[in-house]
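Peer 1: the following comprises the amino acid sequence and a computationally predicted model.
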Amino acid sequence: MEPILQLESARLVLRQWRDSDLPEFARMCADPQVMRYFPAPLDRLESAALIGRIRGHFAEYGFGAWALERKDSGEFIGLTGLMNVGFDADFTPAVEIGWRLAREHWGLGFASEAAWTALRCGFDRLQLEEIVAFTTEANLPSQKVMQAIGMHYDPLRHHVLYRITRAQWLDTLHG
């Protein structure tokens, strides 16, 4: 499939990534407020690696997470897009819609506008049958965007997490 290189909405351009996006993207991904619902903020190398994975997704599938740019200023403000879910769950295989915006662009409707544009691409151009979104229960801002673009709540099964440290494992062996 030929990659979908660019989409537009009233105020935004959803476009391919440029090398010049890295400094602002890395700043955004290092912001503890922006990353508060993720395991940890990303450093510059991790941000660059994420851009690389996104580019790879575009090359393989023809779509992915586009860089977000304001039409009025040309400013990079984040990402929005569609990605194949990369893990096994009750709802996979699936395509996920996601977004991440720099803090100074929150509360202006950009996330919903960009997500709506990505949804339209997913259903009209890619002919997807379903698109999912997921987040933590505490991430009310993203849930609000999900609702604003017409998504419907579908509770996930509760999960449990088990851990073992190396020391615990050694204790078990010598137990």
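Peer 2: Ah, there it is.
Peer 1: from here on, contacts and neighbour counts on C-alpha atoms
Peer 2: Fine.
Peer 1: what residues does the helix of greatest length in the chain touch?
Peer 2: Criterion DSSP state H: the longest helix present in the chain is helix 44-61. Contact with helix 44-61 is made by 1, 3-4, 17, 22-23, 25-27, 29-30, 63-65, 83, as judged by C-alpha atoms under 8 Å, 6 or more residues apart in numbering.
Peer 1: try 6 Å this time
Peer 2: 26, 64 (C-alpha atoms under 6 Å, 6 or more residues apart in numbering).
Peer 1: could you do stretch 166-175 as well?
Peer 2: Residues contacting stretch 166-175 (C-alpha under 6 Å, 6+ apart): none.
Peer 1: check it against this one:
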Amino acid sequence: MAELRTARLVLRGWREADLEPWAAMNADPEVRAYFPDVLTREQSEASVAAFQADLDERGWGWWAVEVLATGEFIGFTGLDPVDEDMPFTGVEAGWRLARPAWGYGYATEAATAALAFGFASLELPEILAVTAATNLRSQAVMRRIGMTYDPADDFDDPTVPDGPLRRSVVYRMPAERQRALGR
């Protein structure tokens, strides 16, 4: 399994000690504001098991994110194949951090590392990022990491119930753009 390091972060496999802070994050309505629901502890535990299974099986996926200087678990970042029920295919980048980790540039730093891995190690032709149209903070990260938006890609997420979170946007980063940015 690949472990990624940045100046301040480690993107690594999941540990048993990650479960409590991960479950707390997923139970936080503010962290889950752009998802239909918060998660129960059991749902959080199942997601960690699935994330680690993917990392073990293919060597990449949703990595746990740890602050290098302190060893503190702060969330997750990574790459994952787009779900089959989406109106497009490819590999998606994503991130979710605990509220105390917001505002320090960690999402941008971790996402940049995940993109670099996807292009250099997996030789992906393109990486996508998807979020609710109302999630402006996540879209700001997408722009900071060099992704571009085309309104023609907007769609109603079939996995989200009708309501304000269903309309979604797609940002894209082709490999050529990543190379042009020198990352």
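Peer 2: Received the coordinates, thanks. None of these values were measured; they are calculated from a predicted model.
Peer 1: before we move on, the earlier item: mean shift of the following helix or strand past the longest helix of the first structure relative to the second structure?
Peer 2: Per DSSP states H and E, the first helix or strand lying C-terminal to helix 44-61 of the first structure is strand 65-70. Superposed on the second structure, strand 65-70 of the first structure shows a mean distance of 0.5 Å to its aligned residues (mean C-alpha distance after the TM-score superposition for the first structure).
Peer 1: the first structure: matching residues for stretch 132-144 of the second structure?
Peer 2: The aligned range for stretch 132-144 of the second structure in the first structure is 136-148, by TM-score structural alignment.
Peer 1: how about residue 32 of the first structure, what's its match in the second structure?
Peer 2: In the second structure, the residue paired with residue 32 of the first structure according to TM-score structural alignment is residue 29.
Peer 1: which stretches in the second structure count as strands?
Peer 2: Counting by DSSP state E, the second structure has strands at residues 4-5, 9-12, 62-67, 73-81, 91-97, 126-132, 148-149, 155-156, 167-174.
Peer 1: so what touches the match of stretch 132-144 of the second structure?
Peer 2: Stretch 136-148 of the first structure is contacted by residues residue 112 when judged by C-alpha under 6 Å, 6+ apart.
Peer 1: return the set of buried residues in it.
Peer 2: Across stretch 136-148 of the first structure, burial judged by 16 or more other C-alpha atoms under 10 Å covers 142-143, 145-146, 148.
Peer 1: swap in stretch 33-47 of the second structure?
Peer 2: 34-35, 38-39, 41, 44-45, 47.
Peer 1: how about stretch 112-125 of the second structure?
Peer 2: 112-119, 124.
Peer 1: TSV for those residues, including distance to residue 178 of the second structure?
Peer 2: Formatted as TSV, these follow (distance: C-alpha to C-alpha, whole Å):
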residue	distance to residue 178 of the second structure
112	10
113	12
114	12
115	8
116	8
117	11
118	10
119	8
124	11
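Peer 1: between those, which is nearest residue 170 of the second structure?
Peer 2: residue 115 (15.4 Å; C-alpha to C-alpha).
Peer 1: roughly how far does the counterpart of that closest one in the first structure sit from residue 46 of the first structure?
Peer 2: Counting by TM-score structural alignment, residue 115 of the second structure corresponds to residue 119 in the first structure. Computed as C-alpha to C-alpha, to the nearest Å, the residue 119 of the first structure to residue 46 of the first structure distance reads 27 Å.
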